[in-house]
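Q: Please find the sequence and the predicted model below.
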Amino acid sequence: MTGTGKRQLHLGAFMRPVSLHTGAWRWPGAWKDANFSFPKLAKLAQKLEEGKFDAFFMADHLAVLNMPLEALRRSQTTTSFEPFTLLSALAAVTERIGLVATASTTFDEPFHIARRFASLDHISGGRAGWNVVTTANPDAALNFGREEHVAHAERYDRAREFYDVVTGLWDSFADDAFVQDAESGIFFDPEKMHVLDHKGAHLSVRGPLNIARPVQGWPVIVQAGASEPGRRLAAETAEVVFAAPRTLAEGRAFAADVKGRAERAGRSRDAIKILPGALVLVADSLEEARDRRARLDALVNYESSIASLSVALGVEASGFDPDGPLPEIPETNDSKSSRERVIELARAEGLTVRQLAQRLGGYGGLAFVGTPRSIADEMQEWLETEGSDGFNLTFPYLPDGLVDFVDKVVPELQRRGIFRRDYAGATLRDHLGLPRPANRFFPS
């Protein structure tokens, strides 16, 4: 909160890929190689920090996207940096902005995840966040010695246990365990080290973690699943939830549901920050903004758009009648929330397969397209009517789309007293107003 007493907006930046709009790299003047150019990513992170963003968020994929090669060859998402390598490097060229990375509970081990995020938290001075994912892409399984993907329910059961193990490993040492007393020759106090010795349904991990407790106690826990198991996991564990509502009504319903579940799990509603994903496209007039959006969408090839629809639905859509309605879609082992959102969009707006594909092929989610004032109006309405606590923003093209938002919309939000003019603290928890977790084994 600030002296105004108004609720404060939280802003993350979805930066892998640097834009979720598949036509972004074709925009005149766009940085086509920004996904794998460290100097460009560093400049973008520094500009976001200039705009006082809470966090730079790097999603991750453990396989090339499962779409036809004709579509894949047009996609900017094919390659990118490994997230911990990139965020550790960005930590050295930024000072305050949070650094959030995706890491999979299905295809990695808890000790690896705990150690990497603890290291990033120390390297960055307390700015790390872990986006907990179970990995939806079935092709990822083929890169980790599996013939088929792990079942949806099993992935979430493992994720819940995985969270307990990782947070337990972060608590391996008391905050004051490392006494470093040169005179006595004692570097750390063994009585302030805990051996986790976890043996569960999915995992067996002895511990302790071989690194001091993270600066933040625990890096911030982020989660994005919107399915029933995903919402349950978020309510029990998440501190930030990346959501995907398309309307304010959907946003309010989602926020009320997840925060209500958190309360029933014995947590405070304020313990979770809901940040819907949103595309932001800024111009000096509404007409100009809409024209830019139309020109941007026109850069999306049909092969790419129908492939995006296939990925979202978890079934091959290229054989559907382009000018007919979306047919009945069977259940799959892919992301259920993504599938349901797409089906609901098609039904609600009466879209043909072609229209639906074009929407998804560019960017099919929540979008704020307008002037600095109109975008600030919409964001303020979401904040004040409890549709969200802020947004996880993606930009239409880089660098101009990001620069336009920081230079034009952020000052308007600050003028209204709903967004910080400067960072009040040094850690990501400080930015989000989240408490530092107590050590479960060494309570102070």
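A: On my side now, so go ahead.
Q: For the rest of this, base every contact and every neighbour count on C-alpha atoms.
A: Will do.
Q: Helices of the stretch 201-350 of the chain, start to end?
A: Ranges of helices in the stretch 201-350 of the chain, per DSSP state H, counting those that start in this stretch, are 228-237, 248-264, 286-297, 302-313, 336-349.
Q: from those, which stretch is densest packed?
A: Comparing the helices of the stretch 201-350 of the chain by mean neighbour count (mean count of other CA atoms under 10 Å), helix 302-313 ranks first with a mean of 24.
Q: From the chain's centroid, how far away is that helix?
A: Going by CA atoms, centre = their mean, to the nearest Å, the spacing between the C-alpha centre of helix 302-313 and its chain's C-alpha centre is 22 Å.
Q: Look up the closest residue to A71, ignoring the ones flanking it.
A: S304 (4.3 Å; CA to CA, 6 or more residues apart in numbering).
Q: Tell me how far that neighbour lies from L69.
A: 9 Å (CA to CA, to the nearest Å).
Q: now A177
A: The gap separating A177 from L69 is 53 Å, by CA to CA.
Q: Compare those two (neighbour count), which wins?
A: The neighbour count for A177 versus L69, taken as other CA atoms under 10 Å, is higher for A177 (18 against 13).
Q: which residues does the more buried one contact?
A: A177 makes contact with 188-190, 192-193 under the criterion CA atoms under 8 Å, 6 or more residues apart in numbering.
Q: Got a quick ChimeraX command for the buried subset of those?
A: Selection of buried members from those for ChimeraX, criterion 16 or more other CA atoms under 10 Å:
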select :193
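Q: Save the contacts of A177 as JSON lines, and put in distance to F162 and secondary structure too.
A: Below are these laid out as JSON lines (distance: CA to CA, whole Å; DSSP: H, G, I helix; E, B strand; the rest coil):
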{"residue": "F188", "distance to F162": "28", "secondary structure": "coil"}
{"residue": "D189", "distance to F162": "28", "secondary structure": "coil"}
{"residue": "P190", "distance to F162": "26", "secondary structure": "helix"}
{"residue": "K192", "distance to F162": "23", "secondary structure": "helix"}
{"residue": "M193", "distance to F162": "21", "secondary structure": "strand"}
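Q: Second structure follows, compare the two:
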Amino acid sequence: MSETKREMKLGLFLQPLGHHVAGWRHPEAQAVEQDLALIQRIARTAEDAKFDMVFLADGLTTGRDAHPSWVVRFEPLTLLAALAMTTTRIGLAATASTTYGDPFTTARAFASLDHLSRGRAAWNVVTTSYDRSATNFSREQHLEHDLRYEVAEEFVEVAKGLWDSWDEDAFPKDKQAGVFFDTAKFHELNHKGRFFSVKGPLNVARAPQGHPVLIQAGSSGVGQDFAAKIAEVVFTAQFGTDEAREFYRGLKARVAAQGRRPDQVHVMPGVMPVIGRTTREAKDKYAELQRWSDDSNALFLLSERLGHDISGYPLDGPLPELPPSNQNRSRAELLTRLAREQNLTIRELYHLVAGARGHRIVWGTAEEVADALTDWFTGGAADGFNIMPAYFPGAFEEFTGQVVPILQERGLFRRDYQGTTLRDHLGLPVPKSRWAV
């Protein structure tokens, strides 16, 4: 029996105003953040291109200096429920915080989405990076970085236990006998831990996928350890090929050390593609986006990613030595390493952040973009990619219309879906219930 050919996984990181800080200013951009019709159109485009999933990030704050896509936004699970009604195959992934959430409510919401979408839900498990989130949830202080991951580990364990509340055949609905559900086939969790006490059972039947797919995006040491324990997809920001390979090898080793199969954890770095008819045209398109960037906005984004206000330092000087942050530690380390290795000034670094927030930027013809993705995929740096268009819908439609057919022709990406659930698309098994005999 021949081994199934390895195929690239593709997710769409959907931000209607685009991932470049100035993407909304592009003449072809439809600069409307909360427009359901536009978002539905983008999701259908991704489904027509046979993408594995659409992914929605989330933030729990806003502000005058925020990235345009973060100023206002729909609550992601509510939006995905709407997208479930206008799509049929593509996976639907949303971020939900373990620091500012509740295990029962979160488990119930994702189980409901999995039912509504007939098995296409995924949860991007985050601990929430930014200190200012605390004040929106009646707290004066943000939890310390490593403690947030301790909370997250127990939070996810509780959610998984709640998803096992009901056996698959718990509802016989026997009208003659008057038996709607079998009382022997539902289970109380009775969890009592360090952070949570949850009795259960969940008041949602077992989800079509058993458990929604679990995604994790932390790349710090403790974040990678957490991913190795729970994640089935890992979103990451890697800028250089060597560091991407190192991250990939290291994470897969951590997964194996947990007694899990490395091929059932997909590493998907973020990539912003900028496509032109020629390489020169693509570079010019990117340069134009950079010229539209507002310096103060880009500097705010860089400060946010570093976890320290650097507005008082000379823009054309080097990045100063900064202490570890309690916020997004892995992104701060990535950007600091880039600044040191490439001898970047603060101005050069914040323009890089304006482009894709530390994610990889690939510009060129469709063939050149396909080559870049192919090299990382076949070269041990990625199992697929989270595509981050600079603006919508045009930049994404260029990718689906020009790059995806090349990947399909090379046999690296599917021409059609072979299953109906997100687990089918990703080649992931349905988790067995903890109560299964």
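A: Received the coordinates, thanks. A quick note: this is a predicted structure, and the numbers were derived from the prediction, not measured.
Q: Got a TM-score for the pair?
A: Here the TM-score for the pair of chains, by TM-score structural alignment, normalised by the length of structure 2, is 0.98; 436 aligned residues with a CA RMSD of 1.4 Å.
Q: And the helices of the stretch 201-350 of structure 1: which comes nearest D389 of structure 1?
A: Proximity to D389 of structure 1 (CA to CA) singles out helix 248-264 among the helices of the stretch 201-350 of structure 1, at 9.0 Å.
Q: before we move on, the earlier item: structure 2: which residue goes with the residue nearest to A71 of structure 1?
A: Matched by TM-score structural alignment, S304 of structure 1 corresponds to N297 in structure 2.
Q: Isn't its match up against P68?
A: No - look at N297 of structure 2 against P68 with CA atoms under 8 Å: they stay out of range, at 9.4 Å.
Q: what distance separates the longest helix that structure 1 contains from the centre of its chain?
A: When structure 1 is parsed with DSSP state H, its longest helix is helix 152-170. The chain centroid and the centroid of helix 152-170 of structure 1 are separated by 18 Å under CA atoms, centre = their mean.
Q: Same question for stretch 215-234 of structure 2.
A: Distance of stretch 215-234 of structure 2 from the chain centroid (CA atoms, centre = their mean) equals 12 Å.
Q: next one: stretch 313-332 of structure 1
A: That offset, for stretch 313-332 of structure 1, works out to 27 Å (CA atoms, centre = their mean).
Q: Which part of structure 2 matches that stretch?
A: Residues 306-325 of structure 2 are matched to stretch 313-332 of structure 1 when aligned by TM-score structural alignment.
Q: buried sites along the matching stretch?
A: Those would be 306-308, 310, 315, 318-319, 325, for stretch 306-325 of structure 2 by 16+ other CA under 10 Å.
Q: just stretch 425-432 of structure 1 next, same as before
A: For stretch 425-432 of structure 1, by 16+ other CA under 10 Å, it's 426-432.
Q: Assess the claim that R89 of structure 2 and D424 are in contact.
A: No - using CA under 8 Å as the test, R89 of structure 2 is too far from D424 to be in contact (10.1 Å).
Q: Show me what E154 of structure 1 aligns to in structure 2.
A: E154 of structure 1 maps onto L147 in structure 2, by TM-score structural alignment.
Q: picking up where we left off before, so which residues make contact with the match of stretch 313-332 of structure 1?
A: Stretch 306-325 of structure 2 is contacted from outside by 299-300, 303, 326-329, 331-333, 335-336, 339, 343-347, using CA under 8 Å, 6+ apart.
Q: Recalculate using a threshold of 6 Å.
A: 303, 327, 332, 345-347 (CA atoms under 6 Å, 6 or more residues apart in numbering).
Q: And for stretch 122-135 of structure 1?
A: Stretch 122-135 of structure 1 is contacted from outside by 91, 98-102, 104-106, 121, 155, 215-216, 219-223, 427-428, using CA under 6 Å, 6+ apart.
Q: A ChimeraX selection for those residues, restricted to the buried ones, would help me check which they are.
A: To isolate the buried members of those in ChimeraX, using 16+ other CA under 10 Å:
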select :91,98,99,100,101,102,104,105,106,121,155,215,216,219,220,221,222,223,427,428
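Q: Report the separation between the match of S304 of structure 1 and R44 of structure 2.
A: 32 Å.
Q: Kindly report the same for A207 of structure 2.
A: For A207 of structure 2, the distance to R44 of structure 2 - CA to CA - is 24 Å.
Q: do S433 of structure 2 as well
A: 33 Å.
Q: repeat for D58 of structure 2
A: According to CA to CA, D58 of structure 2 stands 21 Å off from R44 of structure 2.
Q: what do you get for R25 of structure 2?
A: Distance, R25 of structure 2 to R44 of structure 2, by CA to CA: 24 Å.
Q: Please identify which of these two sits among more neighbours.
A: For R25 of structure 2 versus R44, neighbours defined as other CA under 10 Å are more numerous around R44 (20 against 17).
Q: Which one of the contacts of stretch 306-325 of structure 2 is nearest to R415 of structure 2?
A: Nearest to R415 of structure 2 out of the contacts of stretch 306-325 of structure 2 is A332 (CA to CA; 38.0 Å).
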